[in-house]
Structure formats: structure tokens, C-alpha cells
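Asker: task: produce atomic coordinates for the following.
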Amino acid sequence: MSTIAEIAARLQGYDPQALSATQVGEFLAQLVEPLRETEQVAIFDALDRVLARDVVSPISVPPHDNSAMDGYAFDGAQLQPGQPLELEVAGTALAGAAWRGTAAAGQCVKIMTGAIMPAGLDTVVPQEFTQLLDGDRIRIPPRALRRGDNRRLAGEDLRAGEPALRAGQRLGPAACGLLASLGLATVPVVRRPRVAFFSTGDEILSLGDARREGAVYDSNRYTVFGMLKRLGCELIDLGVVPDRPERLEAAFRDAAARADAIVTSGGVSVGEADFTKAMMKQLGDVAFWKIAMRPGRPMAVGRIGGSVLFGLPGNPVAVMVTFLAFVRPALLRLMGATAPPPPLLKARSQEAMRKKPGRTEYQRGFVSTAADGALQVRTTGNQGSGVLSSMVHANGLIVLHHGQGNVAAGDEVDVMMFDGVL
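Answerer: Below is the predicted model of the structure:
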């Protein structure tokens, strides 16, 4: 396990007083090591869990050639270019049981969707394409289909013995359904990471406290709770911790003893009159950063005991932005997830935005569809780091990159969407 100093030495141009957003991501990728403990869970409990090992398909899916349509199965070799085809119906094949008869030349079998294709038959004409004739006969018009149409081949989805899902995949609804289609009742997953979180500061009120001058109600704990919960972490809520050395020490020691990661908000800015930074440094191997970004410049990272520490700024929007930009990807790595982050979307800016090169800015934005079908985005107004309502009104973050300058109305910008994240 590398120390902060060892990781810093490996990063080109590392300067804790002027880190780019890219450098932060590179640092955290080396700081955070994936959990190794695994457990077996039922498919109904597997949603959003991270797969611990490759799942090899025990069967082929589908197990037999089957019909993709309600219609009539026949030997497609009987089709003649530009000619209709008349066939006698020899029987009916239902889903869930094989038809045991034999279809001779000039015959077909009425078949339901999902039914096993009878031996020797390779083509299905949809029922609505046919004309019923007298005497259990059908007529297929010319050029209605080609040989092999509407037949699902055995194993065309998955073949027995081949990997169905790879280790590190976060299991969504489709993956859970795929596992069930293989007859698997349980699946091996990485255990949930335990994350302790708390807010710091004498000015912070807990819900239920009487209001007092200069104090504000704690919102950060609830936004952090929501983001951690949606990520699938096991949560340890340590509440609001006042700026007293003995209380801070107790909270950090408790968190480090019980959690894989610790997320705090407040107490990491330069010149703050509190003991949070001093206690972090006393108890662990911690770096204090000034990141070239807006909002969310101050941040602390490191380890206390066996726990990874993320010390976030105190302003509500800065907490959420730094969590989305840095903490969430790091926790996904801790969970063993290997999928790349979702791609940024391109949208036309509906307004001009001032931006100086040399820092990454995350503007709260609302993405919609323009009259021409293209994506467009506007800001939600006041972009102050304490304006939490701006995150409520946004459906994504406009990402203005480190080297990017001013944006004119109509320019294309990158957007990080909230859907599924917030």
C-alpha cells in the first residue's frame, strides 16, 4: 500500500497547491485499492452490486432454434424468387414443448413465438403475411421473406462455456435478467463498502436544534447520504461533529475502526478556525489540496488507519460537485467496478459563459431538446457554491475543461448528466 508521498512522487507535475482535476483522478486511482472480500447473493439482491468473478454460461441461450414470431414454420428451400408458395398445415408447435411430428415437402407447421423449430424447418412466415386457403392451407405471397427469416438460433445470445458477464461489472436490471435466464439463483459479488460520513463545524445545526444567529442547518450530511446510498454503500452516519479536538478525534477513530472510507464535509479550507485539518494530519497520512476547479477548490485525501479519507469542502454545491467528480469514481474503484465512466454528452450552450483557462469549472445546467432535435443546455442561474437549489433545478453539470476559455452562445459544451447518479 503506497503512502501519499510515494504516490505523489510517481505523478508528473504534482503540486498539492495547484492540482488539475485530471491529476486528482490519477492520484485517487493509485490511493484507492479494490476490496477483496466477496459474498454470494440472490439475484433479487444483486442489483447495483459489483460482480466478483466472471460468470460462465452453464447453458446456451436460447437452448434450441426457436421461432421469433407467431406464424408458420417451413423449409425455406421451397421459396422461389418472385413466386407465391402454398403449403399445407401439418400441425401446431406450442412454446414450451417440442412438436413431435414431421413436415414433408409442401407442408408447414403453425408455430407460436418461442416454440422450438421442428426438425428440418428453418424459416417462419409471420401469420399476418399469409392468406388462409381452404383445407388447412396457406398462401405466402412472393417476396414476403427470405430463407432463415424469423428463426432464433440456439446459442445466438450466449453459448455454454463462454463468459456471460465479466468480473467488475456493476449489475443492472438487464444483467440480473441475464443471470436468471441462465438458471442461476445466486451470484458472487464484492461486499458493499462501509462508508462513514459526518459534517464538522460549530456553526452547523442538526435537524431539531433551535435556530441561533450565525448557524445553519446541516444539508451536507443528507446530500452525501443520498449519493452514497444511491451508489450502494453500507452507511455509517456519525452526525455533526463540533470543532473540539476530543470530539473530532473520537469521530475519526470510530470511523476508521468501522469503515473502508470516510467522507467529511467542512474544515479543510485555508485559514479555517477549527481543528479538523490538524486532527486529520495527527491521525493519518493525509494531503491537503487546492484543486484548480470551481466550485470545490479545497479537499483533503489520504488514509486514517485502514480507511480512505475524503475531506470535502463545506459549501453544499462544492460538496456535491467534488463527490461526483472525484469521490464517486474512487468509491466505484473501491467496490471493484471496472467499467469506464459514462461519456460526457455534447450540447449547445444557450448562453455565453465566462471562463478563464487554467481551471475546470462545473456549472449547474439544464439540458433539453431544441427544435432541430439537438441537445441544448442553459445554466440554472446563480452559480454560487452555497446555492443548493441550483442543484435541484439542474439535470446535469456543464463541464468547462481546464484549458477551455469563454463560451459563446451556440458553442458546443460537455455535460455530465445526473440521471442515475443524483
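Asker: can we go C-alpha only for contacts and neighbour counts from here?
Answerer: Will do.
Asker: which helix or strand lies directly C-terminal to the helix or strand containing residue 277?
Answerer: In the assignment (DSSP states H and E), residue 277 maps to helix 276-283. Counting by DSSP H and E, the element after helix 276-283 in chain order, helix or strand, is strand 285-290.
Asker: identify each buried residue in the helix holding residue 277, please.
Answerer: Neighbour-count burial for helix 276-283 flags 276-277, 279-281 (criterion: 16 or more other Cα atoms under 10 Å).
Asker: distance from the chain centre to that helix, please.
Answerer: 33 Å (Cα atoms, centre = their mean, to the nearest Å).
Asker: what angle separates that helix from strand 285-290?
Answerer: Angle of helix 276-283 versus strand 285-290, following axes from the mean of the first three to the mean of the last three Cα atoms, to 10 degrees, is 150 degrees.
Asker: name the surrounding residues that touch helix 276-283.
Answerer: 200, 243, 245, 248-249, 252, 267-268, 286, 304-305 (Cα atoms under 8 Å, 6 or more residues apart in numbering).
Asker: which of the buried residues of helix 276-283 lies closest to residue 165?
Answerer: The closest of these to residue 165 turns out to be residue 280 (Cα to Cα; 40.4 Å).
Asker: now show me the structure for the sequence below, then we'll compare the two:
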Amino acid sequence: MTGFDSFAMVDWSSGNDTGPRPRKDAIWACVVRKGEAEEPMYLRNRGIAELWLRNLIETEIAASRRLFLGFDFPFGYPKGFARALTGSDDPLKLWDWFERRTEDSPKANNRFDLAGEINRCFGGKGPFWFNGLQRDIEGLPKNKSDYQNPFPERRAVELMPEAKGSFSCWQMGGAGAVGGQVMMGLPVLARLRRAFTGQISVWPFEALDTPVAFVEIWPSLTLGSAPDGRIKDAWQVEQVALSVARMQVEELAQHLNVNAAEEGWILGVSQSKPNIAPPPLRNDCFALPAGVNWTPVDDALALLRERLTVVATPERVALSQAAGRILTEDVLANRSNPPQPNTAVDGYGFAGAAQEGAQVMPLYPGRAAAGMPFDGTVPDGHAVRVLTGAALPDGVDTVILEEDVTVQDNHIAFHGPLKQGANTRRAGEDVAEGDLVLPAGRRLTPADLALLSATGIAEIHVRKTLRVAVLSTGDELVEPGETAGPGQIFDANRPMLLSLIDRMGFQPVDLGRVPDDRAELRDRLNSASGQADVILTSGGASAGDEDHVSALLREAGAMQEWRIALKPGRPLALGLWNGTPVFGLPGNPVAAMVCTLIFARPALGLMAGEGWQEPRAFDLPAAFEKRKKPGRREYLRARVRDGRAEVFASEGSGRISGLSWAEGLVEIEDGARHIKPGDMVRFIPYGSFGL
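Answerer: Next up is the predicted model:
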């Protein structure tokens, strides 16, 4: 593939004509030639946009310029859909299929009716959803309450970490929907291909050896907010066109070198397979080595540390909004602290050391105070009044405390000796301009904010707060305040886990609870994968008839059950749902909390960008006796009294009161142990986990 001469980016819309005045949520396009961007074009409806595209293609071909033309909607659907409608896996035949069936005018189109017609071919409950019209459409649900999708929910590219935030092409309307864009965009592209037969190639389905290339790009995956005063869509098409135009031929070729012949791909999303979310979904991320049945705690932690990656995305925020956030890069001081030499006390300043014995100096008029520097130079042999924090006046390098001074007749008297520089602070003695203030990966504390502010930092690059969804499962659960029937219990896990997430510095997302209903759980997990970066479930994570979390993850081809050699909480289900990591915790509250602290806490910190955090532990004498067999690690609920570690009277995993009674955990190693009072044990306070 040779290079391109001109570049254009189009932001598409499935809506009606937006009127003559440029506005957001419309069709926008921008062309770049010779590295210079033209003014973004506002195209009020698809008919005008199609005519504009025809003219652009004709102009570039006539001028013998190779045109790179980007669009912001998917060029293909998830695997199997093209064959179901056309009898072929060729996505370009699907383009023609849509082109023959769409009806479009500036004020109306048939996209919702066509979606309903397609759904009726598959039972009338999917794959498309959301009816944006006032009338009912047979087969097209308004929401996902009775939704069933016979095809994958997302394309492989949309499961990649870089595509976090992309939307499913099955959603026909509502916030972020691209389903309507696809259905109303592909017919236009199909007509353009037919009008310029042999002149247009479509990436990644065809070799790019023609004068014009159609390429899928989603600006919103890489660009943030537009500058003040600019329409976001207009700014994004300009920035994307410029970015692609500035790529070297080799760099662009590398981005275009992907293999996605049926579903298509998003330019800029790497096709490498990181451990956190390999497409297609497989067990690779959490799979244990062959032959492993019981996983030691240390091995499980090492596997999580090795295979998980950062998923929280970066952003720039004001210092006032940065508490608890995690730095994405090192921060260097913009200003020294102190910025200039200053006085550490209230007193009197002069130059040089004071010899032993009585000293008398004339008092120079004026004073220096914090924020009100002395104007002038203090003559040699004179003193001047200075207050704490004041910049040292010219001619002053030493300060005597006012308590050690007698003032009379415009003179001061005191007893020496006093060494030169006493009671002063040097410029930059705390932090010098250009010094490393804080390293990348640090979670910012209130003290950090003081340091950053003092060194002139107003805005910083941090990671967005990791969103952690919490979901309880089980028919037996009821909410506190409801009436618990026979065999039912109050949901203790969800309030505990939501509070743990919040105290650890992550953003909790409450998904409520679902009964033992696989379809409802599937819908809730689908919702969670769009709202959160990580999902924590409790219950249903083992291998029984009602363990639906494990069953659904297994159906998705992305589930591993780690039988961890620990007490309490041996089974830990790990998997991916729509590319989002899932931690399936035991239903028992004691086991759920222990597994969250020991496994989920360091894993969440790594995904949040603060690195793998080992909990700090202390060796203390035991105030108890215990015999333990070899083979698994044990965690006992414990607290410290009189310098010794006490453990809860019962080790029963159903005793929730022990969690409240405790202040941390005593960790007993994997081997056999007979602990007697006074023996040293390892105590991990709850505070080590950020609680």
C-alpha cells in the first residue's frame, strides 16, 4: 500500500434533518490536504452528506489524489449475522442487503421498522432493541426486559481494552446508540461503491489498492472534550483527520494491518491479545496450568498480578478534584518550596552571625510579613522587624526570636552567640523547581494535595476512578426492611461489598440483587459491563444447579473456577463478561469479605493504575492457641489488645459478628502449625487494605 494524499473524517447520524444552523448531533465532516485542515463541514441530512461525499470522491480521483475516508460507525456486525440474512459471511453483501431495503428521507426513515422485520425472522425478541417511535413495532422491544439475542452482543474489536466505551450495534436508539447509524450509513456506502466501481476499497475487508479507502474510526474512543466554544463533533472530525494525515506511511500501514474479514475493526485499536480481554473470549486470562487442582494463595496472587492490566483511563483534572485519584505520570515541581528564603519565626533579621556576649543594633524602619515583602535593603549592622513566613529582605540572612530581644529607642539588644542563617529557611530546601514531587501510580492523599499546591501544580493527569459493580444473587435474599419468608435471609453481602469498594477508593456501582434466574442475570451482567470496569458478584460462583454466575461465564467461554487452598472461601470464579473482568465471590459473607481483601483488593488496585499493593502486616505475639493441618492457608478474624493478637471465639464462616468484632486478620501459613500463646503470628490490620 502506498501513502494517501488527502484525508477526510465523517461523523454520521441516523436522525432527521437538523436544519440550516450548524449544531451538535448532526453529520459533520472535515478534509485535510497537504497537512492543512479545511473548515469542518456541517451536513444537515444524509442526502446532502451523500452528495458531498460523491463530489469529494470525484474531486480527489480527478486530481489523482489517494483519499483516505473515515466513518464513525461499524462496517460489520458480530459473527454470524451476515450469513443469517444473506447466506454469506461477506459483510459487503450485507451492505447491499440493507441498501435494497432502507427507505430514507430528510424527515423520516424506516430503520425501526426494518429492525423489527429482522427481529421477526429470529423469534421477535432480538437481536435489535429500542423502538424510538410513538407507535408499537412488532418484534422490536422498547427495552431489554424480554430481550434475546441469537448472535454475539459485540464484535471482537469492541471487547478490546482500547475500545472500552464503545456501544453495541444492536441498540437502535438512546444515548450512545450506533445501531441506527450503521443501518442508515451502510446503504450510503454501498451506493458510493456502486457509483465508483473499482475505485473504492473497504478496510479491512479488501486490499487497499484503489484510489479511495473507506475506513472505520471512532473519534470518541480517543478524544476527550472539545475546546470551549467548539461543537464537539466538528472538532473531533478535524482532529482525527489531522492525526491520520500526520502519520508516517509505515505507521499507518501498521495500524491497517489487521485480520477481521467478517466483523470489521476500529482503526487504532491494537489487535494484539492482552491477557485482560483477549478476543474472542477464552479462558486464557485466568486459566491455570495443566494439572493444577488446588491453587496455593501465593500462586493465585502471582497469576492475578501477572495477567491483569490497567483498565482505568486517564484524564486531566483540577487539583481540587484530585483527592484519592491515581497519578498517570510523574509530577515535577513548577516552583520551589519555599520559593525564596524566608523567616521561620517572628523576630528581627540582620546579616551575619552574632558573636558571644551582649549585642546592640539600630532598628531599621519597616517590616517584612508573609505576602508583604520589605521594600528596600537593610544596611549592614542594622536589624529589621520580620514575621513568620516573610521573605528575607535584601541584607538579611539571620533571624533572632523576638522572645530573646529587648526593643528600646529604635534599637534591639540580645545575647549572642547566634550562628549565621539561624531561624531561616533556604529557598527550595523542601523541594526545588524541577524536582520529582510525586511518582506515577500514587494515590493522592490530602498531604499530597498540599505539596502539589505549594509547588505550583494546578492541574494533573490522573486515572478515572475505577468503577466496581457489585451484584448479589440468590432466591433466598431479601432487602433489609422487607419481610423475610421461610428459608430467606437478608442480603448482607451487598452493603458490605459496596462499602468496602468505597473505602478502598474505588467507585461502587450498585447493581442490586437478582434471583436465581439465568436470563435476568444475563441482562444484569450486560448492563454491568457497560457501567463498570470490574464486576464483583456474590453467590452462584460454584458448580451447583443454581450457580448461574459460573454457568453464564462458562457459556461465554470465559470462566475459570479457582479452587484456592484457603479457609474461608475456597471457590473463586474468575471470568470475563463482554470484556469486563468478573470476580465471582462466595455467597458466605465471611468468605466473601476475606476473598475481597486478599484477592480482589490488590487486583483492583492494579487495574486502577496504582500497581499491585501488598498489605502491610505486623508480627505480634498470639493471645490464643490453635492447631492447623498442612495444605491450605487460613485467615482468622482478629484484633489487637495489650500488644497481642486475639482471634474470634468461633471460626465458623457463618458468624458475621466476627467480622464486626475484628480489626484485621491473622494469616497462618500453608504448612502445619501449632500456635501457642506468645508465639509470633502475622496480623494484617483492615487499614492495610485501605479500610
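Asker: hang on, the earlier thing: please list the members of the contacts of helix 276-283 of the first structure that lie in strands.
Answerer: If you go by DSSP state E, those have 200, 286, 304 in strands.
Asker: neighbours of the counterpart of the last one in the second structure, just the number please.
Answerer: Same thing as residue 304 of the first structure. Here residue 304 of the first structure is matched to residue 577 in the second structure, going by TM-score structural alignment. Residue 577 of the second structure: 23 surrounding residues under other Cα atoms under 10 Å.
Asker: which one in the second structure is aligned with residue 291 of the first structure?
Answerer: So, by TM-score structural alignment, residue 291 of the first structure is matched to residue 564.
Asker: and residue 267 of the first structure, by the same measure?
Answerer: Per TM-score structural alignment, residue 267 of the first structure is aligned with residue 540.
Asker: circling back: can you tell me which two in the contacts of helix 276-283 of the first structure are farthest apart?
Answerer: That would be 243 and 305, which, of these, are the farthest apart (Cα to Cα) at 21.3 Å.
Asker: where exactly do the strands run in the stretch 1-150 of the first structure?
Answerer: Assigned by DSSP state E, counting those that start in this stretch, the stretch 1-150 of the first structure shows strands spanning 38-42, 55-56, 66-67, 71-74, 85-93, 107-111, 123-126, 131-133, 137-140.
Asker: the second one vs the second structure, average distance?
Answerer: If I follow you right, that is strand 55-56 of the first structure. Following superposition, strand 55-56 of the first structure is found to deviate from the second structure by 2.2 Å on average (mean Cα distance after the TM-score superposition for the first structure).
Asker: quick one on the thing from earlier: tell me how far the match of residue 304 of the first structure lies from residue 679 of the second structure.
Answerer: Going from residue 577 of the second structure to residue 679 of the second structure by Cα to Cα, to the nearest Å gives 46 Å.
Asker: contacts only, for the nearest residue to the match of residue 267 of the first structure once chain neighbours are set aside.
Answerer: Nearest residue to residue 540 of the second structure, sequence neighbours excluded (Cα to Cα, 6 or more residues apart in numbering): residue 547, at 3.6 Å. Contact partners of residue 547 of the second structure, counting by Cα under 8 Å, 6+ apart, are 516, 539-541.
Asker: out of these, which are shared with the first structure?
Answerer: Compared against the first structure with both residues aligned by TM-score structural alignment, their matches' Cα atoms under 8 Å, the contacts of residue 547 of the second structure retain 516, 540.
Asker: and which of the buried residues of helix 276-283 of the first structure is nearest to residue 170 of the first structure?
Answerer: Nearest to residue 170 of the first structure among the buried residues of helix 276-283 of the first structure, with distances taken as Cα to Cα, is residue 280, at 32.3 Å.
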